[in-house]
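Q: below is the structure, and that's it, no one-letter string:
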């Protein structure tokens, strides 16, 4: 039986490809607002991030695979992509275009500094 794949907007990804990562994700824990194509706004926390995508724990609702979304973190430009998977309140997003490595490093480092200062 052929692999049906997973809908990705106007393209499909083979089911097995969802487990593959282009690079390791970095822990983040930053609040974000997610908007879908219907302009629905859902708050959440970006749990981890890489140049290619992120994992978000949504405060309410969910988003189905293939849905186009825009993610906005405080102080950053909005970033768009597709929901690749959804499990309970968490979703995996593949960015429409890769984020620059320096931005991912900055986000992860800033978060680490905030956690360090709060622990003091």
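A: Received, thanks. Computed from a predicted model, the values in this text were never measured in an experiment. Residues are numbered from 1 along each chain as shown.
Q: rest of the way, CA atoms for contacts and neighbours
A: OK.
Q: quick one: contacts of the longest strand that the chain contains?
A: Secondary structure of the chain per DSSP state E: the longest strand is strand 26-36. Strand 26-36 is contacted from outside by 40-50, 67-74, 107-108, 111, using CA atoms under 8 Å, 6 or more residues apart in numbering.
Q: any quick PyMOL command for the buried ones out of these?
A: In PyMOL syntax, the buried subset of the contacts of strand 26-36 is picked out as below (16 or more other CA atoms under 10 Å):
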select buried, resi 42+43+44+45+46+47+48+49+50+67+68+69+70+71+72+73+107+108+111
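Q: so where do the helices sit in the protein?
A: 101-119 (DSSP state H).
Q: one more to weigh against that first structure:
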């Protein structure tokens, strides 16, 4: 099976918070992360492909992202710019609460 993923993904358990436009911030658990995007659980499940948002990942952010897909309250986003290597490693190694 050929994958079109740009970067390796890592399971993670970090609290995040997103906001779309001038909407209210929503707290979400981030489940998986790569340098180019992440996947999170959104109990409201109202995001759709193409929505733009800003996301805090633990204490990091805001990070600008675009929703690529959303199914069954799980949302996948792509970051506007890949996370800087040391920042990504900090999130993956220090903020992960699993």
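A: Everything's here; your move. These numbers come from a predicted model, not from an experiment.
Q: related to what we said a few turns ago, the longest strand of the first structure vs the second structure, average offset?
A: Superposed on the second structure, strand 26-36 of the first structure shows a mean distance of 0.9 Å to its aligned residues (mean CA distance after the TM-score superposition for the first structure).
Q: which part of the second structure matches that strand?
A: Strand 26-36 of the first structure corresponds to residues 10-20 in the second structure, going by TM-score structural alignment.
Q: residues of the matching stretch that come out buried?
A: 12-20.
Q: same question, stretch 103-118 of the first structure
A: So, applying 16+ other CA under 10 Å, buried residues of stretch 103-118 of the first structure: 104, 107-108, 111.
Q: map residue 54 of the second structure onto the first structure.
A: By TM-score structural alignment, residue 54 of the second structure lines up with residue 70.
Q: wait, that match sits on residue 83?
A: No. The criterion here is CA atoms under 8 Å, and residue 70 of the first structure misses it with residue 83 at 10.1 Å.
Q: can you give me the strands for the second structure?
A: Going by DSSP E, the second structure shows strands at 10-19, 26-33, 37-41, 52-57, 60-71, 74-79.
Q: which ones are touching the residue nearest the centre of the second structure?
A: Among the residues of the second structure, the one closest to the centroid is residue 38, at 3.4 Å (CA atoms, centre = their mean). Residue 38 of the second structure sits next to 30-32, 76-78 when contact means CA under 8 Å, 6+ apart.
Q: many thanks, we can stop here.
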